[in-house]
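sequence and predicted structure are below.
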Amino acid sequence: MITERLNELFWIYLVGINLYTLILMYYDKRQARKREWRIPESQILLAGVLGGGPAGLISQQLFRHKTKKPKFYVAFIIGSVVFCGILYFYFTNYYG
């Protein structure tokens, strides 16, 4: 019972943090085009580092946003490593 719930939470977190990062990047780009209030960079960076790196890297190319700022690339790479680490931990502990 507990293992099933943790399994669900695991996938909800990984999908959620990546979806959240994608939405942040999309919304920030849209706001930039309209020259209106923007998402704080720290919020996007934090989402990326906490596992949203894959969505951040995809968003950079998809929306052509934050591509000239190395700190975003680094944060998204770190977040991708975190994402892969979480997947590795999950699959080695539950299926290994």
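Arrived safely, thanks for sending. As the structure is a computational prediction, the values presented were derived from the model and not from experiment.

when you work out contacts or count neighbours from here on, use the C-alpha atoms and nothing else.
Fine.

helix or strand: which one has residue 28?
helix 2-34 (DSSP states H and E).

so which bits of that helix are buried?
By 16 or more other Cα atoms under 10 Å, the buried positions in helix 2-34 come out as 14, 17-26, 28-29.

any chance of JSON lines for those, columns distance to residue 5?
Formatted as JSON lines, those follow (distance: Cα to Cα, whole Å):
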{"residue": "14", "distance to residue 5": "14"}
{"residue": "17", "distance to residue 5": "18"}
{"residue": "18", "distance to residue 5": "20"}
{"residue": "19", "distance to residue 5": "21"}
{"residue": "20", "distance to residue 5": "22"}
{"residue": "21", "distance to residue 5": "24"}
{"residue": "22", "distance to residue 5": "26"}
{"residue": "23", "distance to residue 5": "26"}
{"residue": "24", "distance to residue 5": "28"}
{"residue": "25", "distance to residue 5": "30"}
{"residue": "26", "distance to residue 5": "31"}
{"residue": "28", "distance to residue 5": "34"}
{"residue": "29", "distance to residue 5": "36"}
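
here's the one I want to compare it with:
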Amino acid sequence: MEVLLLYFLIINFAVLIIAGYDKYLAIKNKRRISEKALFSMALLGGSVGLLLAMFSLRHKTNKSSFIVKFSGIFLIQLIVIYFSLIHKI
């Protein structure tokens, strides 16, 4: 269980840093990190880190298509966690 917790801490911290770097690139009008990469990291368990980046850095909060896709990923993960806890998989 500790390994899983450590994994989630690392992936969420990494996503937060990468999203922050993407925000920096956006401000500097440089080539950006793709949304596909951000969504992939969220799917791998970094949803909380991306959510923190969205709120704390105001990153991608004006892009409704991003918010809808991210919300779908987050909702699916919440459902999986809910049923995992109920059925103790």
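Great, that's in hand. Note that this is a predicted model, so its numbers are computed, not measured.

burial count for the residue mapped onto residue 74 of structure 1 from structure 2?
The pairwise alignment with structure 2 assigns residue 74 of structure 1 to residue 68, based on TM-score structural alignment. Number of residues near residue 68 of structure 2 (other Cα atoms under 10 Å) recorded here: 11.

quick one: list the elements packing against the helix or strand containing residue 68 of structure 2.
Element membership for residue 68 of structure 2 (DSSP H and E) is helix 64-87. For helix 64-87 of structure 2, there is no helix or strand it packs on, judged by 3 or more Cα pairs under 8 Å, 6 or more residues apart in numbering; DSSP states H and E.

hmm, residue 22 and residue 57 of structure 2 touching each other?
No: judged on Cα atoms under 8 Å, residue 57 of structure 2 makes no contact with residue 22 at a distance of 10.5 Å.

residues near residue 67 of structure 2, how many?
Burial of residue 67 of structure 2 is recorded as 15 neighbouring residues (other Cα under 10 Å).

now it: how far from residue 4 of structure 2?
Separation of residue 67 of structure 2 from residue 4 of structure 2 (Cα to Cα, to the nearest Å): 27 Å.

now do the contacts for the residue nearest the centre of structure 1.
The centre of structure 1 sits closest to residue 52, judged by Cα atoms, centre = their mean, with a distance of 1.3 Å. Residue 52 of structure 1 makes contacts with 14, 17-21, 76, 79-80, 83, as judged by Cα atoms under 8 Å, 6 or more residues apart in numbering.

please redo it, this time with the cut-off set to 10 Å
Applying Cα atoms under 10 Å, 6 or more residues apart in numbering to residue 52 of structure 1 gives the contacts 13-22, 44-46, 75-83.

isn't residue 84 of structure 1 right up against residue 50?
No: Residue 84 of structure 1 is beyond contact range of residue 50, at 11.5 Å (criterion: Cα atoms under 10 Å).
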